[in-house]
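> sharing a model that was predicted from the sequence below.
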Amino acid sequence: MRSFAFKTQRASAVTQTAPQPPEIPRTPLLPSERRAAAGLAAIFSTRMLGLFMVLPVLAIYAHDLPGATPLLVGLAIGAYGLTQAIFQIPLGLLSDRIGRKPVIYGGLLLFMLGSGVAATADSIHWVIIGRVLQGSGAIAAAIIALTADLTRDEVRTKGMAAIGISVALSFAAAIVLGPALSRWIGISGIFWLTAVLAVVGMLLLAYVVPDPKQSRIHRDAQPVLSQLSGVIRNPTLVRLDVAIFMLHLTMVSLFVVLPLSIQDAGLQLADHWMVYLPAVLLAIVAMVPFIIMAERLGKVRQVLLGSVVTLGLSMLGFFVLNQSLWGMGLLLLVVFTIFNLLEAVLPSLVSKAAAAGAKGTAMGVFSSSQFVGAFLGGLLGGWAHEGFGADAVYLLGAMACLVWAGLVSTMAIPENLARHVISLGGAPEDDAPSLEARLLAVPGVKEAVIALDEGVAYLKVDSRQLDWARLQTFSSANA
């Protein structure tokens, strides 16, 4: 069947006298969907765990390698981000042609090889090559696409949420485990462990994750080339891309010198977990009120601007207090709280700002921007360290936040609309324009994209007005 996607949007005022719409029913995951989501989340998290475990230790170990300079150490820390950004969208598109699992197997194999190269490296240059290889196994888009293949339209967001949670937990675990493991196995052992995790990911893919009955394009979950130009012309999405870029630039540049500062303050690397662990755990709790403030109370701009300003002040705090373990521990609590908060709020804003049926493409560009930020964070952090000293890296982070705050203050906050996907069954092609018009006539439906090649309609809706019972008739009528 040929691909048709018709899009339009309609504005309507919220009336205070409108009757309360019926509650949207919650559909549980099937056992096979839970198995797929759990397996894919585990694959994603083991890979991210391997990437992040070296973050708090590489800055110290790498300086002892032959040929090491602060600039090259920074490059080694962030190098994975460059190839991750370059290959993520192309490998996602390749998975449309040759299948999801072959791409994921290939990406895990590259990740394993890169880990092995870094583990056996006898110079900083080979560590950089290993990190580049690790990043080239960019399987995020393929995993998201496979998740979409293995879940129904109405529960897909739950599968995606499982992956999102796994990434957040793997980052927190990696920051704590990296220094603790370095006591027994060193940096080489951590890289070998990362290679083992890649093999675990392959086994999970083979024995836990089911094979999809069919693979197809899912506009809400994966990039579509024809939508790229529209995404990069959307000023709100561009500002959100810059936001995630700045966040990861600041975070990665911080870890170019922070482990050195903690060590200089009197704590050996193997004990750094004692600083990281309480900061990570308390940050998970501390971010919750701010998420509620942003998502439920509508204080998105205040939360964003406050977070960026606070992050910038924290970077200045590291500049002043980098000889105090207690000071750095408190500042880490603030930084991890902001990082976790923005990692939750920014993707939510991308979802709201992207047009109906373009979320996958918007998230692909957003994710690529994140990895470019990680690469430049390592590179610029190493450059500042080499040219101006460790303290200059903290000032670099503060200046990045200053620029970032200016962008946030002028960003349009997207309307608080929810996304829904409804199945259309076997709707005829010539009925698409009529179907689009009838969907837009449903109270609360603001945007609609009819994707006949997928047999679904992508909607953006105002949940306060949505007539869910009427909307459901479209699925039953075309069943």
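Done, it's in. Treat the numbers as computed from the prediction; the structure is a model and nothing was measured. Numbering: from 1, shown residues only.

> C-alpha from now on. contacts and neighbour counts both.
Will do.

> these two touch, right, residue 419 and residue 457?
No. At 10.6 Å, residue 419 does not count as touching residue 457 under the criterion of C-alpha atoms under 8 Å.

> who has more neighbours, those two?
Applying other C-alpha atoms under 10 Å to residue 419 and residue 457 shows that residue 457 carries more neighbours, namely 26 against 21.

> and the helix or strand hosting the more buried one, what other elements does it pack with?
Per DSSP states H and E, residue 457 falls inside strand 456-461. Secondary-structure packing of strand 456-461 (3 or more C-alpha pairs under 8 Å, 6 or more residues apart in numbering; DSSP states H and E): strand 418-423, strand 445-451.

> tell me what the next helix-or-strand element following it is packed against?
Next helix or strand after strand 456-461 toward the C-terminus (DSSP H and E): helix 468-477. Judged by 3+ C-alpha pairs under 8 Å, 6+ apart, helix 468-477 is in contact with strand 418-423.

> what sits up against the strand it packs on?
With contacts defined as C-alpha atoms under 8 Å, 6 or more residues apart in numbering, strand 418-423 is touched by 153-154, 351-352, 356, 455-463, 472, 475.

> separate out the buried members of those.
153, 351-352, 356, 456-463, 475 (16 or more other C-alpha atoms under 10 Å).

> so which bits of stretch 402-418 are buried?
Under the neighbour-count criterion of 16+ other C-alpha under 10 Å, stretch 402-418 has 402, 404, 405, 407, 408, 411, 416, 417 buried.

> distance across that stretch, terminal residue to terminal residue?
Stretch 402-418 has an end-to-end distance of 32 Å (C-alpha to C-alpha, to the nearest Å).

> just after the longest helix anywhere in the chain, pick out the following helix or strand.
Longest helix in the chain by number of residues (criterion: DSSP state H): helix 156-207. Heading C-terminal from helix 156-207, the first helix or strand you meet, by DSSP H and E, is helix 228-232.

> for that next one, which positions count as buried?
For helix 228-232, by 16+ other C-alpha under 10 Å, it's residue 231.

> so what does that helix touch, helix or strand wise?
helix 235-264, helix 359-388.

> pick the most deeply packed of these.
Of all these, helix 359-388 carries the top mean neighbour count, a mean of 24, counting by mean count of other C-alpha atoms under 10 Å.

> check it against this one:
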Amino acid sequence: MRSFAYQKQRPVAVSQTETPSPSLSPTERRAAAGLAAIFSTRMLGLFMILPVFALYAHELAGATPLMVGLAIGAYGLTQALLQIPLGLLSDRIGRKPVILGGLLLFAVGSVVAALADDIHWVIIGRVLQGSGAIAAAIIALTADLTREEVRTKGMAAIGISVALSFAAALVLGPVLARWIGVSGIFWVTAALAVAGMVLLYTLVPDPERSQLHRDAQPALDQLRGVLADPTLVRLDLAIFMLHLTMVSLFVVLPLSVEAAGLEAVSHWRLYLPVVLLAIPAMVPFIVLAERRGRAREVLLGSVIALGTALLGFALFGQSLWVLGALLVVVFTIFNLLEAVLPSLVSKRARAGAKGTAMGVFSSAQFVGAFLGGVLGGWAHERFGPDAVYLVGVLVSLAWVALLTGMRMPEDLGRRVLTLAPGAGDAAALERRLLAEPGVREVVVALDEGVAYLKVDSRRLDWARLQTLSAGA
């Protein structure tokens, strides 16, 4: 398979003619809902421990700040190492067996952590939780169960569910810890994994067939190109730094909140208003980045604000009101960058390589979570709680340097064009599509029966392209 991509300048704009965006069918809605529920409940189980573990870890034998940090971030290492291999395995043995096995590992890890009376067994449990790395397999199954023209909606449902899971976990974690303790949270997490297994075989349909979807899942032959792209590498480092900072923050944040006068059982009273304020606060900045073309300014401003807020934790963390205000800033930036960075990856990745680019991006995220726990625990143990916040400040400074001079991705859209059965020569079809106004890159995947396009939507005549592909 060959791809042809080049920049074209045409003096005359072509008006868009697009068919209305279709809706998900009942079967597709059921698939999207079921897979979003499985994905989000798993992430809820991973996140609920963040706001409470540092408060209760002293009850475990062998607990030190370093071990606590390792326990918090340990899931990220196995998640990063295994998510792409398990996604590729699902191409061979099927999506549902891989997802079922991942949920089973996640449940076993949760039980190990729930039964632990030693910090080392909690770490082993968290490593097992992360080894159930089913993200790529779930995305691939979503692609199998949705049509190309509505696939973005199915993926969006999963993305939204994960964001809501993080917000819910910050509130539910302290509440559940009060009622049933940290071990109880791990038992709830195991129960959520079992519920996910039930949903997988009762709500999620079986696909008629599974195949590689290059815009939704990794492909080994594209890894070298993705890793050689300087802009994609910088975006990978950006999500790495974001999750390193956030996970290291939770190594000491619960302790700071308690020291500021809010008892552990009431921490949800802080997190709930912070979350409710942070979610709408990010919306204007997303509009500024996505619709006004100011992504560079939004990124730089966000990183500077994040570093300033972390410095504020170190200098003024004794006041609960100050902590609350700083947390609104931090969570707004986290939610904002969780939306903007994947969008930039999507815009930068070559046609037909989005799945691979997003796979590497997600792996970088989980490596960041692992190292955030380790560095946060080490800094806490060696230099005290405030040193953890200063680690975040240093990471923010390095991040600003990384963004300086970074080439921002061009604002191009992605389209998937369904080909007529028995479409002709791939190279000839690619040349014909590239000759159309607004088409910048094309990859024809005859094995999938589609063509992946990167386009300038302002100059694209989509109806003409559909007619052309049908005639191919």
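It's in. Please read all numbers here as calculations on a predicted model, not as lab measurements.

> got a TM-score for the pair?
Overlay of the two chains. TM-score (TM-score structural alignment, normalised by the length of the second structure): 0.99; 472 aligned residues with a C-alpha RMSD of 1.0 Å.

> quick one on the thing from earlier: what's the angle from the longest helix of the first structure to helix 235-264?
Going by axes from the mean of the first three to the mean of the last three C-alpha atoms, to 10 degrees, helix 156-207 of the first structure is angled at 60 degrees with respect to helix 235-264.

> matching residues in the second structure for stretch 380-396 of the first structure?
On the basis of TM-score structural alignment, stretch 380-396 of the first structure is assigned to residues 375-391 in the second structure.

> next one: the equivalent of residue 422 of the second structure over in the first structure from residue 449 of the first structure, what distance?
Matched by TM-score structural alignment, residue 422 of the second structure corresponds to residue 427 in the first structure. Residue 427 of the first structure sits 14 Å away from residue 449 of the first structure, going by C-alpha to C-alpha.

> neighbour count winner among those two?
Neighbour tally, residue 427 of the first structure and residue 449, criterion other C-alpha under 10 Å: the higher count belongs to residue 449, 25 against 18.

> quick one: contacts for the spatially most central residue of the first structure?
Most central in the first structure under C-alpha atoms, centre = their mean is residue 367, positioned 5.6 Å from the mean C-alpha point. By C-alpha under 8 Å, 6+ apart, the residues touching residue 367 of the first structure are residue 85.

> what's it aligned with over in the second structure?
Aligned partner of residue 367 of the first structure by TM-score structural alignment: residue 362.

> in what helix or strand does whatever residue of the second structure lines up with residue 33 of the first structure lie?
Using TM-score structural alignment as the criterion, the counterpart of residue 33 of the first structure in the second structure is residue 28. For residue 28 of the second structure, the enclosing helix or strand under DSSP H and E is helix 26-47.

> counting neighbours, what do you get for residue 24 of the first structure?
12.

> now do residue 114 of the second structure
The local packing count at residue 114 of the second structure equals 22, with neighbours defined by other C-alpha under 10 Å.

> what's the answer for residue 66 of the second structure, then?
As a burial measure, residue 66 of the second structure scores 20 neighbours (other C-alpha under 10 Å).

> ok, residue 3 of the second structure next?
Using other C-alpha under 10 Å, residue 3 of the second structure has 17 neighbouring residues.

> now do the counterpart of residue 192 of the first structure in the second structure against residue 245 of the second structure, distance only.
For residue 192 of the first structure, the aligned position in the second structure is residue 187, judged by TM-score structural alignment. Here the criterion is C-alpha to C-alpha. By it, residue 187 of the second structure lies 28 Å from residue 245 of the second structure.

> ok, back up a step: average distance between the strand holding residue 457 of the first structure and the second structure?
Compared with the second structure after fitting, strand 456-461 of the first structure deviates on average by 0.3 Å (mean C-alpha distance after the TM-score superposition for the first structure).

> what range in the second structure matches that strand?
Mapping strand 456-461 of the first structure onto the second structure (TM-score structural alignment) gives residues 450-455.

> how far away is residue 447 of the first structure from residue 234 of the first structure?
Distance from residue 447 of the first structure to residue 234 of the first structure, by C-alpha to C-alpha: 16 Å.

> quick one: which of those two has more around it?
Neighbour count, other C-alpha under 10 Å: between residue 447 of the first structure and residue 234, residue 447 has more, with 23 against 14.

> that one against residue 352, yeah?
No. Residue 447 of the first structure is not in contact with residue 352 according to C-alpha under 8 Å; the separation is 11.6 Å.

> residue 356 of the first structure -> the second structure?
Match for residue 356 of the first structure (TM-score structural alignment): residue 351.

> equivalent analysis for residue 154 of the first structure, please.
Match for residue 154 of the first structure (TM-score structural alignment): residue 149.

> residue contacts, that match?
Counting by C-alpha under 8 Å, 6+ apart, residue 149 of the second structure makes contact with 21, 22, 416.

> just the buried ones from those residues?
Once neighbours are counted (16+ other C-alpha under 10 Å), the buried part of the contacts of residue 149 of the second structure comes down to residue 416.
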